[in-house]
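>>> Just need the structure, nothing else, for what follows:
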Amino acid sequence: MLKAGGRFWNPTCQRYRVDCVQVHVLLESELELTFVLKAGDVDLMIIARGTPGFSGADLANLVNVAAVSAAMHGAKEVTMVDLEYAKDKIILGSERKSAVISEESRKLTAFHEAGHALVAIHTEGALPVHKATIVPRGMALGMVSQLPEVDQTSFSRKQMLARLDVALGGWVAEELIFGENEVTSGPRSDLENATELARSMVTKYGMSKEVGLVTHSYNDDGRSLSTETRHLIEKEVKYLLEKAYNNAKTILTTHSKEHHALANALLEHETLTGAQINALLAQVNSQQQQQEQHQEVIVAQNGPQSNPVPPSPSPAASAAAAAAAAAAAATAAAKAKGVAPVGS
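Model (predicted):
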């Protein structure tokens, strides 16, 4: 039973948040409102994983916003799409539907967010990708949402290094696709967050061999530290960021076809769930393996004296094939999961 706020309520516990959302849904049903949860669609644990720190009132507001969303679409049930919409609206702000976004900006945002998502998927220790979107909300033109499997109060060095890699994935994606001189100011917050985390690893968590198992107060930007210590800290922070940059660049270079396919899918559907992204990447890799096997068969049949195997398709052709695979995979995943991509 839920008690008065602040007494037995623990917003850091997933189980409490699941129970709280369920209670508010039941209360709405008892008040004879026409909105009820769709049993086969809604997963309250996913909502709980994405709302750490939410109070009972916050979760009640989330359910209300989801109910309004369902009503606006003429639905009689609150679905997972409605709850996800409500959560994003509360955390990130309302969708900027009236915003005029150029096609060039949409393309850059798609490759940027696809870069974050791919680095997260291919980095050990990174949180699972929940969804990726290029729908503008608040000041953001897009985002990649990652959800922990369980609530965490502490993080390992491996997890922090993974967060650095993912944070720089968007910056690296812009550089690889559009060129070094075309990288925008969009990744500013990514770089700020990565720098802050790297500095905390060095000055607070003792995760730098050069600085050692000590803590240093950096509340005054290091002015109270000696020049030598401050330079050593900044050197280690730069080392961590450069390492994360190189890791992200290696991943996006190695998985270039996946990057193009995911970006093109985002341009078409605007929002993809984690399941849809995984289905898309699986299809892209399957097609690539089939092409490689086909080339091996041609080489075996023609023999060593035959004409060489035709060169690999041009980047434009690869991008076109990736786009087709993206659309097919996203549609198939949506049908399988019963969730239509936003904007489709």
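
>>> Only C-alpha atoms from now on, for both contacts and neighbour counts.
Will do.

>>> in this protein, which spans are helices?
14-30, 44-49, 56-72, 80-92, 103-121, 157-178, 188-203, 227-254, 256-269, 274-302, 315-337 (DSSP state H).

>>> Remind me what the first one packs against, helices and strands.
Counting by 3 or more C-alpha pairs under 8 Å, 6 or more residues apart in numbering; DSSP states H and E, the packing neighbours recorded for helix 14-30 are strand 36-37, helix 44-49, helix 56-72.

>>> One more: the third one?
Using 3+ C-alpha pairs under 8 Å, 6+ apart as the contact criterion, the neighbours of helix 56-72 among helices and strands are helix 14-30, strand 77-78, helix 80-92.

>>> Check which residues of that helix are buried.
Counting neighbours by 16 or more other C-alpha atoms under 10 Å, one finds that the buried residues in helix 56-72 are 56, 59-71.

>>> what number of residues lie near V144?
When counting by other C-alpha atoms under 10 Å, one arrives at 22 neighbours for V144.

>>> Check Q290 too.
11.

>>> For burial, what's the neighbour tally of N219?
There are 8 residues near N219, going by other C-alpha under 10 Å.

>>> follow-up on the earlier one: can I get the helices and strands packed on helix 14-30 in CSV including distance to N10?
Converted to CSV, these look like this (distance: least, C-alpha to C-alpha, whole Å):
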stretch, distance to N10
strand 36-37, 24
helix 44-49, 12
helix 56-72, 9
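
>>> okay, the helices and strands packed on helix 56-72, which one's buried deepest?
Neighbour counts (mean count of other C-alpha atoms under 10 Å) averaged over each of these peak at strand 77-78, with a mean of 21.

>>> could you list every residue that touches K87?
Shown in contact with K87 (C-alpha atoms under 8 Å, 6 or more residues apart in numbering): I47, G50, T51, L62.

>>> okay if I get the buried residues of helix 56-72 as a markdown table plus distance to V81?
A markdown table is the format used below for the buried residues of helix 56-72 (distance: C-alpha to C-alpha, whole Å):
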| residue | distance to V81 |
| --- | --- |
| G56 | 21 |
| L59 | 16 |
| A60 | 17 |
| N61 | 16 |
| L62 | 12 |
| V63 | 12 |
| N64 | 14 |
| V65 | 12 |
| A66 | 8 |
| A67 | 11 |
| V68 | 12 |
| S69 | 9 |
| A70 | 9 |
| A71 | 13 |
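
>>> how about this one, so we can line them up?
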Amino acid sequence: MSPALSLSLPNVPVSKLRDISKDTHIPKKKLSLENPLEPKLNRRKLIYSTTTFGITQQVLSSGCKPANAEPESPVDATSSRMSYSRFLEYLEGGYVKKVDLFEKGNVAIAEILNPALEKIQRVKIQLPGLPPKLLRKMEEKNVDFSVQPMEMNWSEALLDLLGNLALPLILLGSFLLRSGGPNSPGGPNLPFGLGRSKAKFQMEPNTGVTFDDVAGVDEAKQDFQEIVEFLKTPEKFSSIGAKIPKGVLLTGPPGTGKTLLAKAIAGEAGVPFFSLSGSEFIEMFVGVGASRVRDLFNKAKANAPCLVFIDEIDAVGRQRGTGIGGGNDEREQTLNQLLTEMDGFSGNTGVIVIAATNRPEILDSALLRAGRFDRQVNVGLPDVRGREEILKVHSKNKKLDTRNVSLSVIAMRTPGFSGADLANLMNEAAILAGRRGRDVITSKEIDDSIDRIVAGMEGTAMTDGRSKMLVAYHEIGHAVCATLTAGHDPVQKVSLIPRGQARGLTWFIPQDDPTLVSKQQLFARIVGGLGGRAAEEVVFGEPEITTGAAGDLLQVTQVARQMVTMFGMSEIGPWALTDPAVQSGDVVLRMLARNSMSEKLAEDIDSAVRRIIGKAYEIAKEHVRNNREAIDKLVEVLLEKETVSGDEFRAVLSEFADISANRVKTLQVVEAANT
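Below you'll find the model as predicted:
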């Protein structure tokens, strides 16, 4: 048996192939379409097939009979590709005999009669979907077409499924491998260390802050110095039976130095130090917060004695039972774990917890009890002496003009400033001095910095006109009414330079520390606050009053209402007429507070507030009427200079009025009205 021989005749012309086809005398028989896709080859015959794109010659020599030889047929089973446009041409000419549609009509296997060879060829066409016009055309040409169902290849489908699931399976496996066991620090089922504490750890604290850098909070420093001494020499206290406090809670307004104190105690004690925020315990996953608390205290006990500082503990220590549905939420589970670790069955020997918050009223009572936080240190706003000490700390690295800069005067001008505000004040003054090209910081830069922090950035000066004159009378009215009323602070300066939303400003210097304020001082503030509106009404007439007094009216109304409801300074009597929750700054507590005030009492409060403000407004208008000449002169000076100092203001006013006599007279009028 001779082997099969394959010859390639690439350069034979088409006409020659047609002649050869005629010589072979292929009989024309009825088309056999039993299995059109299976090749049917004749033994010892030469078959030439012409395709759309070229010519393919196949030669089969004798001596090798196919395994499934069938009778010869004019159907050429060699499938080749055909373009869709070419297929439409054959369909239009009526040469398409049968079409089988596969893959939802996207692929077609067509039997086409080749007019040149008088043979039926099998071709594959990629269809653009299944256009309706194609179906109609095949019906018109009587084409036998059918749609074949898709054959499911289970092996390929299984491989595709495994390929799609490979990445999720790998991620799931890594989660299972990285998640610790039940006794792991991260806790069970918490992969990637979600249950591990995020506290910053320093074996030898290097915060760069000591007690020398903390000023204005001497009482809090004394408490912390005792803790530092206990950590350094514990035998001094243990010999007489003293125990180290388990926790210290720092409370006070923002910016008073709570975090600075924690850094100072870490720098002084020299023991391992953990620091984190209360919000770092909370995550979206259940059980993460409690697991982090356990991990934190496990590390702290391993490094005892040590310090743990939790800033903003109110994020996790809020009162339990205030959530939706009883409050059984993740935050409460974290708080329960914190309570257990601080003073539970096992205790936390050698671990001192220092926490800070500016909202102690919302903390859980179990967290505040003795045995957890044994000491509660209030870090409040500094007084005059404290502000001066803080200014000394923050001016160490500043170049001050010692000839005209007095830290005590700056301390007097900044009542209510916290330590952070004073640090920002000195930094703003240094920036302003650098911008102006100065070598040292003068009092001018410090005054401008105070004005910027309190009132806002300096705006564009007003041009001459009615508005500028009206603002000048308004500000001079404040200054005159305040100066002539007994109990008011002296004027520091009057300015027409806009700052923030104010078109003009009148500044006062407090004489004493405003921790305790008398009834006379509060009433004098109301008179001074109404002096601007009184000047507008007396000078320009009631129809010409403006909206410039809106902020003044809001302030005086608040002061008058506090005099009636909080301080008992009215004819109603010394009562606390408002709920303490309403007086607090917490919005939730104000919303939940029950209003137990009767309608009659509310009406009496409104009447008392109205009488206080009405009395003060009459006194302010009387001051303006009696000192109209002095006011006109002061307005003239203010329009010329735009800023008048307190000493210059009092010098001009003294030329027209006796300041001391007017203060005494005003005091007598107020006392007579009260009696």
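
>>> rewinding a little: I'd like the helices and strands packed on helix 56-72 of structure 1 laid out as TSV, including distance to Y245 of structure 1.
Formatted as TSV, the helices and strands packed on helix 56-72 of structure 1 follow (distance: least, C-alpha to C-alpha, whole Å):
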stretch	distance to Y245 of structure 1
helix 14-30	33
strand 77-78	42
helix 80-92	27
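
>>> closest one to L266 of structure 1 among the ones you listed?
helix 80-92 (17.2 Å; C-alpha to C-alpha).

>>> what range in structure 2 matches that closest one?
Mapped onto structure 2 using TM-score structural alignment, helix 80-92 of structure 1 covers residues 443-455.

>>> if I look at the equivalent of M207 of structure 1 over in structure 2, how far off is A524 of structure 2?
Matched to structure 2 by TM-score structural alignment, M207 of structure 1 sits across from M569. From M569 of structure 2 over to A524 of structure 2 the distance is 14 Å, taken as C-alpha to C-alpha, to the nearest Å.

>>> Of the helices and strands packed on helix 56-72 of structure 1, which is nearest L118 of structure 1?
Nearest to L118 of structure 1, of these and by C-alpha to C-alpha, is helix 80-92 at 21.4 Å.

>>> what's the mean deviation for the closest one versus structure 2?
Here the mean offset of helix 80-92 of structure 1 against structure 2 after fitting is 0.8 Å, by mean C-alpha distance after the TM-score superposition for structure 1.

>>> tell me the angle of that helix relative to helix 56-72?
Calculated by axes from the mean of the first three to the mean of the last three C-alpha atoms, to 10 degrees, helix 80-92 of structure 1 forms an angle of 130 degrees with helix 56-72.

>>> from the chain's centre, how far out does helix 80-92 of structure 1 sit?
Relative to its parent chain, helix 80-92 of structure 1 has a centroid offset of 15 Å by C-alpha atoms, centre = their mean, to the nearest Å.

>>> try stretch 254-269 of structure 1
14 Å.

>>> which residues in structure 2 does that stretch align to?
Against structure 2, stretch 254-269 of structure 1 falls on residues 626-641 (TM-score structural alignment).

>>> What are the buried residues along the matching stretch?
Across stretch 626-641 of structure 2, burial judged by 16+ other C-alpha under 10 Å covers N627, R628, A630, I631, L634, V635, V637, L638, L639.

>>> Just send the residues you listed back as a markdown table, with distance to D552 of structure 2 too.
Below are those laid out as a markdown table (distance: C-alpha to C-alpha, whole Å):
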| residue | distance to D552 of structure 2 |
| --- | --- |
| N627 | 21 |
| R628 | 21 |
| A630 | 23 |
| I631 | 20 |
| L634 | 21 |
| V635 | 20 |
| V637 | 24 |
| L638 | 21 |
| L639 | 22 |
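
>>> From E156 of structure 2, how far off is G163 of structure 2?
From G163 of structure 2 to E156 of structure 2 the distance is 10 Å (C-alpha to C-alpha).

>>> for G504 of structure 2, same thing?
Taken as C-alpha to C-alpha, the span from G504 of structure 2 to E156 of structure 2 is 82 Å.

>>> Neighbour count: these two, which is higher?
When neighbours are counted by other C-alpha under 10 Å, G504 of structure 2 and E156 differ, and G504 comes out ahead with 22 against 10.

>>> Which residue in structure 1 aligns with the more buried one?
G504 of structure 2 maps onto G142 in structure 1, by TM-score structural alignment.

>>> do E156 of structure 2 as well
Using TM-score structural alignment, E156 of structure 2 has no partner in structure 1.

>>> which SS class is E156 of structure 2?
helix (DSSP: H, G, I helix; E, B strand; the rest coil).

>>> tell me the contacts of it?
Going by C-alpha under 8 Å, 6+ apart, E156 of structure 2 touches no other residue.

>>> now with 10 Å?
Neighbour list for E156 of structure 2: L162 [criterion: C-alpha atoms under 10 Å, 6 or more residues apart in numbering].
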